[in-house]
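Q: predicted model and sequence follow; I will ask about them next.
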Amino acid sequence: MILSISDLQVAASAKLPSSARDFYNSGSTDQITVHENTTAYKKYRLRPRVLRNVSLATPQTTLFSQQIAFPLCVSPAGIQAIAHPTGELATSRACAKRNIHMGISSFANHSVEDIVEAAKPIAPIAHVMQLYTMKDRAKQLRIIQRAEKAGCRAIFLTADSPVLGIRYNEHRNDFRTPTGLDFPMLEKTSAQIRAETHDDQFKAFNADDHSWAREIPWLRSVSKMEIWIKGVLTAEDVILAREFGCDGVIVSNHGGRQLDGTPATIDVLQECAEAGAGKIRVHVDGGIRSGSDIFKAIALGAECCWIGRPVLWGLAYDGEAGVTKALDILYDEFKRCMQLTGCNSVSDITKASLGVMRAHGPLARL
């Protein structure tokens, strides 16, 4: 019986081949960050208010000028067809059923056009296109133009990956994308992909000489989509994103897959939100495994949360139905958490709703 995201992880991991399971679940080098992303949430405690009428509580919020069911969206996660052949198409349909937005990875196994179209008969959700800084500017521009023409609302520029993090599992398993899976956005066939390791392939197309001054003005010059920076972990970079006129930032450490030993995203969220000062939108991903985790992130200043691995586990467990199950679990847990803390709307969730555990002594107010 699947009652929680933890249940889903166990069920999915049992179905996945070991190389795919390691690729999805592991982080870089010593796995410190990938584990702390989740465990860091445990030191924050909820401060419920009682005897409040929560009969009309609603978790709805607005993002990209559109009302969504609750402050959660699906992160751009690559190579979803390893988990299930329908991959990103199933994820898009599940997002539409739950009425939340979806990110599309440059490493998607289906095209942006097909992924966007998959949701349309169900609900008019927004999609965003994840992008790397690429050596081949012409190809990068084609990705942008295809995404914009398909109706994507924003570019999520992955800024934390001038090179890939050191992922021991990929080297030990000689990880390569399985036969038959293409990367249509990167214009690569299965045969081309299989000829290289994941690391060599990334080195071949990714530009490690990227910079704020080069990337942001160029993106502004070629697209009307919003520009968000994904991979921010410091107040200093939030301020730079503001200075360069970006629309938002995603507080993210790439799911612990880049530089190991970086802080859990929930632990730097407050400083990033304060640096945003209401001048730029601040979202967060990494380690979210329950509705109360979403609540805690909102209390610490995030406008919205994004999830990756729970969706991949849902896909591996039961395709579209599995993703729907994951999103339904998180929706129900988040709404009940709101009600049990006395919050009737997302705007009611503040730092006053949380405390943090001290090693010795009483709970500390935030």
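A: That came through fine.
Q: could you use CA atoms for every contact and neighbour count after this?
A: OK.
Q: just confirm Ala96 is within a helix.
A: Yes. Ala96 forms part of a helix when assessed by DSSP: H, G, I helix; E, B strand; the rest coil.
Q: so it sits against Ala119, correct?
A: Yes. Counting by C-alpha atoms under 8 Å, Ala119 is a contact partner of Ala96 at 5.5 Å.
Q: I'd say Asp332 and Ser292 touch.
A: No. At 10.3 Å, Asp332 and Ser292 do not qualify as touching, with contact defined as C-alpha under 8 Å.
Q: more crowded one of those two?
A: Using other C-alpha atoms under 10 Å as the criterion, Asp332 and Ser292 rank with Ser292 on top: 20 against 14.
Q: immediately after the host helix or strand of that one, which helix or strand?
A: In the assignment (DSSP states H and E), Ser292 maps to helix 291-299. Where DSSP H and E defines the elements, the next helix or strand beyond helix 291-299 is strand 305-307.
Q: comparison target below:
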Amino acid sequence: MADVNHTAFRPGTFLLVGIPGLEKFHLWISLPFFSMYIFALLGNLVLLFTIVREQSLHKPMYLFLSALTLADLLLSTTTVPRMLAIFWFRVRDISFGACLAQMFLGHFIFIAESGILVGMAFDRYVAICNPLRYVTLLTHSVIWRIELAAVVRSFCIVLPALFLLLRLSYCRNRVIPHSYCEHMGVARLACTSIKVNIVYGLTAILLSLGIDVVLIAVSYGLILRAVFQLPSAGARRKAMSTCGSHLCIILLFYVPAFFSFFTHRFGGHSIPRHVHILLACLYVVVPPMLNPVIYGMNNKQIHETVIEMLLLQKGLEAKLGCSISEGLQVSRPVTCFYPGKCWTIYALMGPPVVAPTE
């Protein structure tokens, strides 16, 4: 009778708390999360559409970037809508199957994105350290194989974790002190030993993300050595600018993730739970929000392509003080003014082309 509250069973639903200890602030916390999520959706969709639409961007670096953008969209959409439902409507119930599905998708996308970042680091290494073989080494088929390998590896790593959760017997406690389902948060509700889950989770992270971080560090170490050997200061600045944006994204991706991972397993009571959960929520929305900003603002080709798309939208001619005659041949360019820049619009046979005027 004393153990009646710990009877082993498989629950029909779990209860997600949100951010423990900050329940009365959920509405206020939801506002920045909602804003960041909308910004991440719009930014990544614009970036993805730009890369797919513009033929000149079908290059190795941008193909990796499109895969990263798609992963960001899936990662944030897997977790943030459920989080907002908790914050706004107190919809805390989540079925056992839906919880495992969210856990699987979240970890699967995260590890796949880590593999894509390794591919991007390899791309920059070849472009800077071996530029003469860049086109021959990084063909479209090679890029697709790298991305497929990242997806297959992620699937093979996360699938055993799903079965490790299915084998457990769960107690009557159904409350998950988190805003979304993740492996150890679900495993801690079990009545039976979860030592295998802990060991496997730690091993999987160290052998996947740990190796990825080492490979990325080696790649950028070789890149920095090659950059400092370049004779031209302009070439060094250009290479450092490109690699700097990549390093920003890598730091935004790995630092919060490793902090959350190790805190969940070894932090104990030294770090307040609400701080840990809040940071875990931030790392599924902040990198997806900032990736389009970093690449869109720092990459001249993407920046100019997006501006071109905006300038050529129907109805903008009058606002810009110039006309665009699509499909007509004109004898001279028509110049119009965009805030801070002067652009020359050439109406050629076919879609117009916008070029910056010196």
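A: Yep, it's here. Since we're looking at a predicted model, the values are computed, not measured.
Q: overlay the chains and give the TM-score.
A: Overlay of the two chains. TM-score (TM-score structural alignment, normalised by the length of structure 2): 0.27; 173 aligned residues with a C-alpha RMSD of 7.1 Å.
Q: tell me the centre residue of structure 2?
A: Asp72 (3.1 Å; C-alpha atoms, centre = their mean).
Q: just give the nearest non-adjacent residue to that residue, would you?
A: What sits nearest to Asp72 of structure 2 in space, not counting adjacent residues and going by C-alpha to C-alpha, 6 or more residues apart in numbering, is Pro288, at 4.9 Å.
Q: and that neighbour, how far from Ile38 of structure 2?
A: 10 Å (C-alpha to C-alpha, to the nearest Å).
Q: show me what counts as buried in the host helix or strand of Asp237 of structure 1.
A: According to DSSP H and E, Asp237 of structure 1 maps onto helix 235-243. Along helix 235-243 of structure 1, these residues count as buried under the neighbour rule (16 or more other C-alpha atoms under 10 Å): Ala235, Asp237, Val238, Ile239, Ala241, Arg242.
Q: the helix or strand following that helix - contacts with which helices or strands?
A: As assigned by DSSP H and E, the chain's next helix or strand after helix 235-243 of structure 1 is strand 248-251. Applying 3 or more C-alpha pairs under 8 Å, 6 or more residues apart in numbering; DSSP states H and E, we find strand 248-251 of structure 1 packed against strand 226-232, helix 235-243, helix 265-276, strand 281-285.
Q: again, only this time at 10 Å
A: Contacts defined by 3 or more C-alpha pairs under 10 Å, 6 or more residues apart in numbering; DSSP states H and E place strand 248-251 of structure 1 against strand 154-158, strand 226-232, helix 235-243, helix 265-276, strand 281-285, strand 305-307.
Q: and the angle from the fifth one to helix 291-299?
A: Pointing back at strand 281-285 of structure 1 there. 150 degrees (axes from the mean of the first three to the mean of the last three C-alpha atoms, to 10 degrees).
Q: which residues in the stretch 201-350 of structure 2 form strands?
A: Secondary structure of the stretch 201-350 of structure 2 (DSSP state E, counting those that start in this stretch): strands at 334-338, 341-346.
Q: and among those, the most buried is which?
A: For those, the largest average neighbour count (mean count of other C-alpha atoms under 10 Å) is found in strand 341-346, namely a mean of 18.
Q: can you name the element that comes right after that one?
A: Past strand 341-346 of structure 2, the next helix or strand by DSSP H and E is strand 353-356.
Q: how about that next one: buried residues?
A: Val353, Val354.
Q: can you check stretch 222-239 of structure 2 too?
A: For stretch 222-239 of structure 2, the neighbour count (16+ other C-alpha under 10 Å) marks Ile223, Leu224, Ala226, Val227, Arg236, Ala239 as buried.
Q: check stretch 147-159 of structure 2 too.
A: Buried residues in stretch 147-159 of structure 2 (16+ other C-alpha under 10 Å): Glu147, Ala150, Val151, Arg153, Ser154, Phe155, Ile157, Val158.
Q: how about these in CSV, adding secondary structure and distance to Ala112 of structure 2?
A: Shown next, in CSV, are the buried residues of stretch 147-159 of structure 2 (DSSP: H, G, I helix; E, B strand; the rest coil; distance: C-alpha to C-alpha, whole Å):
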residue, secondary structure, distance to Ala112 of structure 2
Glu147, helix, 8
Ala150, helix, 5
Val151, helix, 5
Arg153, helix, 7
Ser154, helix, 5
Phe155, helix, 8
Ile157, helix, 10
Val158, helix, 10
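Q: and those, which is closest to Leu166 of structure 2?
A: Closest to Leu166 of structure 2 out of the buried residues of stretch 147-159 of structure 2 is Val158 (13.0 Å), distances taken as C-alpha to C-alpha.
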